[in-house]
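**Student:** predicted model follows, preceded by the sequence.
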Amino acid sequence: MSVQNRWSKLIFASALICSSFVLWAQEGPDVPDRPSGGMSAGGKWTESRSEDRMTAAKRVRFDLVADNTGEGDDQARIILFCTDGKLKLADFRPNIRLSRPDWPGFWGQPQMRVRVRADDAHSDHSWNWIHGHFLSMDKGTARELIGARLFRVEFRTPEGPRIAEFSPAGLDLNRVREACDLKPKKP
């Protein structure tokens, strides 16, 4: 066996051992902020809980998927984000491209005008437009949502107006009150 052949085998074996260590180390970090698997929160709602490892902040997320969208990840949804017992964010995510915002809000953030129907009442709102991906709902609309049987949002896309339909009935209101300090409101 030649010296060159021995060196090539030694280099190959070393590279194989090093790459196996690298692959073994790629398991990924322990992510404490990853929410626990979603569980039912009543009706068509799901609830996920997590805790921030640095601040010990308790985070709860309530998701409601639209009734009139297809299967998969691109379903329209409403998400309520709560931290330490307070509602931090209520998002409407149509998961399709939104049209341009209508005008700047009071602090200069772009806003889109939407029409909301909660049961038999409808109203117009200006929601904050976030990078063309989703709209940030106001707290009053979130309160109407959790107390409604039927909830619809009419919003604009480049192709024209669209309506997302939701069935929020059945949500365990005690869980929402405990996690978000949010009580239902009649429209």
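**Tutor:** Yep, it's here.
**Student:** drop to CA atoms for contacts and neighbour counts, all remaining ones
**Tutor:** Will do.
**Student:** C-terminal to the helix or strand encompassing residue 6, what's the next element?
**Tutor:** Residue 6 belongs to helix 3-25 when elements are defined using DSSP states H and E. Downstream of helix 3-25, the first helix or strand assigned by DSSP H and E is strand 39-40.
**Student:** how about residues contacting that following strand?
**Tutor:** 46, 47, 48 (C-alpha atoms under 8 Å, 6 or more residues apart in numbering).
**Student:** quick check: next helix or strand after it?
**Tutor:** strand 45-51.
**Student:** against that first model, consider the following:
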Amino acid sequence: MASDRWVFGYGSLMWRPGFPFAERRKATLHGRRRAFCIYSVHHRGTYERPGLVLGLAPGGACRGAAYRVDDADWAGTYAYLMEREQPTETYVEARRNVRLDDGRRVEALCFLSDVRHPQWAGALGLERQAELIAGATGLSGRNVEYLRDLVVHLREMRVRDTAMERLLGLVETLESHSA
């Protein structure tokens, strides 16, 4: 339906959307890429010991999931997403065109990384990302679990992200040496 709304997920929204949806499709967003580029002081870290969470950084393309939300469910879904995605307002709410795996192009609600926000980590090397993720824990749990869930769900979607897989290996090595 023309009044249905879409939401694009590239991280935990892919495996734990937390809102009712009428349709889920694999989707690609062009012009942004998935990256651990946001210091997490809430969900996966603290102010004293920040972790890292994913953001949609400028450049490239990102494969994820798009959810069609019935108009009747939109108000509740939108309120839920604002609370979940914006606890420290590190993202910019935007509407972007995404390409669905069936060829359709739809406009979807996306949360883009705010490169001017103090929690913007930018383009960190994999070793620095691993140092920040290893041992970090926040209100939503251990940072490594977030990364592990990402890698598992990307594999399930048949998306091969060698950088994320390599990052997971580095984090697991660091955590095994500190145990």
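**Tutor:** Sure, I can see it. As the structure is a prediction and not an experimental result, all values here were calculated from the model.
**Student:** next, the TM-score between them, please.
**Tutor:** Superposed pair, TM-score by TM-score structural alignment, normalised by the length of the second structure: 0.30. Supporting alignment: 98 aligned residues with a C-alpha RMSD of 5.8 Å.
**Student:** which of the contacts of strand 39-40 of the first structure are buried?
**Tutor:** By neighbour count, with 16 or more other C-alpha atoms under 10 Å, those hold 46, 47, 48 as buried.
**Student:** and the gap between the first one and residue 146 of the first structure?
**Tutor:** Per C-alpha to C-alpha, to the nearest Å, residue 46 of the first structure is found 13 Å from residue 146 of the first structure.
**Student:** equivalent analysis for the last one, please.
**Tutor:** Counting by C-alpha to C-alpha, the separation of residue 48 of the first structure from residue 146 of the first structure is 17 Å.
**Student:** ok, which stretches of the second structure are strands?
**Tutor:** Taking DSSP state E, the strands of the second structure run over residues 5-9, 23-40, 51-69, 91-100, 105-113, 137-138, 141-142.
**Student:** check those strands for me and report the most buried one.
**Tutor:** The highest mean neighbour count among those, using mean count of other C-alpha atoms under 10 Å, belongs to strand 5-9: a mean of 25.
**Student:** show me what that strand is packed against.
**Tutor:** strand 51-69, strand 105-113 (3 or more C-alpha pairs under 8 Å, 6 or more residues apart in numbering; DSSP states H and E).
**Student:** which one of those lies closest to residue 145 of the second structure?
**Tutor:** Closest approach to residue 145 of the second structure among these (C-alpha to C-alpha): strand 51-69, 11.2 Å.
**Student:** buried stuff in the lengthiest helix in the second structure?
**Tutor:** In the second structure, taking DSSP state H as the definition, the longest helix is helix 162-178. Buried residues in helix 162-178 of the second structure, counted by 16+ other C-alpha under 10 Å: 164, 165, 167, 168, 170, 171, 172, 174, 175.
**Student:** hang on, the earlier thing: just send the helices and strands packed on strand 5-9 of the second structure back as a markdown table, with distance to residue 132 of the second structure too.
**Tutor:** Formatted as a markdown table, those follow (distance: least, C-alpha to C-alpha, whole Å):
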| stretch | distance to residue 132 of the second structure |
| --- | --- |
| strand 51-69 | 5 |
| strand 105-113 | 18 |
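**Student:** go through the ones you listed and name the closest to residue 153 of the second structure.
**Tutor:** Among these, strand 51-69 sits nearest to residue 153 of the second structure (C-alpha to C-alpha), with 9.8 Å.
**Student:** which residue ranges form the strands in the first structure?
**Tutor:** Going by DSSP E, the first structure shows strands at 39-40, 45-51, 58-65, 77-83, 86-93, 103-104, 110-118, 121-130, 134-136, 151-157, 160-166.
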